[in-house]
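sequence unknown, structure follows:
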């Protein structure tokens, strides 16, 4: 069964047990947040995310696969540190997370094409071992709760609820979420808050007349901390503006309109906004040593949590 980012807790086994309900999502989202964002090595993350975005651009990869792969990378790096003297690990980690995300989304990702562009070749067994290391580090919890899980809930606050308007609102909020995915500060907010913030930005842009009522409804929701919503909107506004200005050229997101600043969207004021070649073979992979790959991977990824 293909993993659906909008229904992460629903599977063929638990479909009839209420796991897909919105209350279950809000109850579960804190467990899917990274509590050690500050431990993530920014340089390693930047390199890994860059490789994922490059794969998305070069291989015409489903953006949701790239989003999920980055989610796995963030969770992995929050628990393990990469030895900087072995930079090939970053590429192997990116490939493994892309492969896992593709399998979850049942998308055919041509690893050979991507590896050829990057200059390193890892054989299938090496990639598989890295996948297992990622799975173990993530405790095999691959059905991540993300902001996409909450879009439908907050869209229900929008009035009038005509399908074409809702589809347009959701599509634009999705673009905003995808553009903001390379900003590490977004990890500090609950997925539901990020979802609400993206929808407010989208609504202000394309439905300004209906926006005040929508903003009031979302802000008064019992599940939403209004102060966190405000803080998140500041970070998201800076991240999406940066992406639109060309700092995320490799993402290949499509439409490039930029959401308004959080000050405009939420009707509040702020003085400022914050945002802050060894293991592979040359071309045929024959020099990879299977008997030492696992120990090398584990030694190169220090467990930190």
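Looks like it came in fine. The structure presented is a predicted model; accordingly, all values stated were derived computationally and were not measured.

drop to CA atoms for contacts and neighbour counts, all remaining ones
Noted.

can you give me the helices in the protein?
Along the chain, the segments classed as helices by DSSP state H run 22-28, 42-58, 63-77, 88-104, 111-118, 124-137, 151-155, 163-179, 191-206, 211-219, 226-242, 262-266, 290-300.

And the fourth one, what does it pack against?
Packing partners of helix 88-104 (3 or more Cα pairs under 8 Å, 6 or more residues apart in numbering; DSSP states H and E): helix 42-58, helix 63-77, helix 124-137.

about what we covered before: select, out of the helices of the chain, the one closest to residue 185.
helix 226-242 (7.0 Å; Cα to Cα).

and for that closest one, what are the contacting residues?
Defining contact as Cα atoms under 8 Å, 6 or more residues apart in numbering, one finds that helix 226-242 is touched by 176, 179-180, 183, 185-186, 189, 193-194, 196-198, 201, 219-220, 248, 258-263, 266, 273-275.

That one versus helix 191-206: what angle between them?
Here the directions of helix 226-242 and helix 191-206 differ by 60 degrees (axes from the mean of the first three to the mean of the last three Cα atoms, to 10 degrees).

ok now helix 226-242, how far from the chain's centre?
Helix 226-242 sits 16 Å away from the centroid of its parent chain (Cα atoms, centre = their mean, to the nearest Å).

Distance of residue 62 relative to residue 254?
Separation of residue 62 from residue 254 (Cα to Cα, to the nearest Å): 12 Å.

on that earlier part again, quick one, which of the helices of the chain is nearest to residue 36?
Residue 36 lies closest to helix 63-77 among those, at 9.2 Å (Cα to Cα).

Need the contact partners of the closest one.
With Cα under 8 Å, 6+ apart as the test, helix 63-77 has contacts from 34, 39-41, 45, 48-49, 52-53, 56, 93-94, 97-98, 100-102, 105, 107, 134, 137-138, 142, 144, 178, 181, 253.

Check it against this one:
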């Protein structure tokens, strides 16, 4: 069965029942690195820089693939490093691990690629290394063992359907909200600070931030729904919300710097969002989503 980040368990349905949902929340901690891994990265600049180098290698390998491949590969990387410890900076070993995590992610997501493609990717950039197929397979076995063969990772994407189902949104609003939340989740994975939180908390916080950014008048309703959810801790959601807000602020500032230097107006939302400007959603004009308000850049205290 093909692995879907939004549907990680084989028995998990598009509209999950209470038993399936409980299972997800119950086992999510088994699919993330332990807290001491986050604490070590936070306090050790060297280890954090090594992780950044690994992520850069994986991003190079997966640049022409679905972004979910990158996300899953980094998930495998973090879980492996948490189990085995940060490796000493050996270029060939680092690239072998990056290739292995990428290869496993591609296989799990049933993405088509050939051995020739992988060899070309491994030769990308300076100091390319060629690994024999058997070498990669042996490394895959090592990674699989460290992950205890838990390859159907529980990620923030696994909880998006559950939370959005609680919101009871129309199709247009749902797509816009999910797209922006997914974008935030993908971007925030590289930030060490997000690793402090469980996937369900990251999912809830990303949806809340997206709703505040896109549909500010409906945000209080979404916040109330999340706050009343028995599966998540409101304080943790708000802490994660603040971290995500900082990440989004850095994104906006980066975009502003790039566009201001080229003389191009800044557009926070992509073309998919802009094309919906004329749509009406629950009495709220989606055109509001194209406005960048200064209050979005300030830390919101709930």
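Nice, I can see it. All values derive from a computational prediction rather than experimental measurement.

hmm, back to that, filter the contacts of helix 226-242 of structure 1 to the buried ones?
Listed as buried from these are 176, 179-180, 183, 185-186, 189, 193-194, 196-198, 201, 219, 248, 258-263, 266, 273; burial here means 16 or more other Cα atoms under 10 Å.

Could you look over the helices and strands packed on helix 88-104 of structure 1 and pick the most buried one?
helix 63-77 (a mean of 23; mean count of other Cα atoms under 10 Å).

Residue range in structure 2 corresponding to that one, please.
Residues 67-81 of structure 2 are matched to helix 63-77 of structure 1 when aligned by TM-score structural alignment.

equivalent range in structure 1 for stretch 132-145 of structure 2?
Under TM-score structural alignment, the match for stretch 132-145 of structure 2 in structure 1 covers residues 123-136.

Could you report the distance from residue 150 of structure 2 to residue 144 of structure 2?
Relative to residue 144 of structure 2, residue 150 of structure 2 is positioned 8 Å away (Cα to Cα).

In stretch 30-45 of structure 2, which of the residues would be classed as buried?
31-34, 37-38, 41.

need the contact list for residue 50 of structure 2.
By Cα under 8 Å, 6+ apart, the contact list for residue 50 of structure 2 reads 86, 89.

Next: the one 3 residues further on.
For residue 53 of structure 2, the set of contacting residues under the criterion of Cα under 8 Å, 6+ apart is empty.

Trace it over to structure 1, please.
Under the alignment (TM-score structural alignment), residue 53 of structure 2 pairs with residue 47 of structure 1.

One more: residue 95 of structure 2?
So residue 95 of structure 2 corresponds to residue 91, using TM-score structural alignment.

Its match contacts residue 48, correct?
Yes. At 6.7 Å, residue 91 of structure 1 and residue 48 qualify as touching, with contact defined as Cα atoms under 8 Å.

returning to what we had before: so for residue 19 of structure 1, which of the helices and strands packed on helix 88-104 of structure 1 sits nearest?
helix 63-77 (20.4 Å).

Find out how far that closest one is from the centre of the chain, if you would.
Mean-position distance between helix 63-77 of structure 1 and its chain equals 5 Å (Cα atoms, centre = their mean).

And stretch 134-147 of structure 1, by the same measure?
Taking Cα atoms, centre = their mean, one finds stretch 134-147 of structure 1 lying 12 Å from the centre of the chain it belongs to.

start to end distance for that stretch?
Start to finish, the residues bounding stretch 134-147 of structure 1 are 22 Å apart (Cα to Cα).

Same check on stretch 17-37 of structure 2?
Using Cα to Cα, the gap from the first to the last residue of stretch 17-37 of structure 2 comes to 33 Å.

Map residue 195 of structure 1 across to structure 2 for me.
Residue 195 of structure 1 maps onto residue 203 in structure 2, by TM-score structural alignment.

okay, now that match: neighbour count?
Counted with other Cα atoms under 10 Å, the neighbours of residue 203 of structure 2 add up to 27.

Name the nearest residue to it, sequence neighbours excluded.
Spatially, and ignoring its direct neighbours in sequence, residue 203 of structure 2 is nearest to residue 156 (4.6 Å; Cα to Cα, 6 or more residues apart in numbering).

Same check on residue 210 of structure 1?
residue 159 (7.0 Å).

one step back: tally of neighbours for the residue nearest to residue 203 of structure 2?
The burial count assigned to residue 156 of structure 2 is 23, neighbours taken as other Cα under 10 Å.

Which residues are in contact with it?
Contacts here follow Cα under 8 Å, 6+ apart; on that basis residue 156 of structure 2 touches 185, 199-203.

Likewise for residue 232 of structure 2?
Residue 232 of structure 2 sits next to 200-201, 226 when contact means Cα under 8 Å, 6+ apart.

now do residue 203 of structure 1
By Cα under 8 Å, 6+ apart, the contact list for residue 203 of structure 1 reads 169, 210-211, 214.

Please name the nearest non-neighbouring residue to residue 126 of structure 1.
residue 293 (6.7 Å).

For residue 135 of structure 1, see how far away that neighbour is.
Distance from residue 293 of structure 1 to residue 135 of structure 1, counting by Cα to Cα: 16 Å.

ditto for residue 24 of structure 1
Look at residue 24 of structure 1 and residue 135 of structure 1: by Cα to Cα, they are 24 Å apart.
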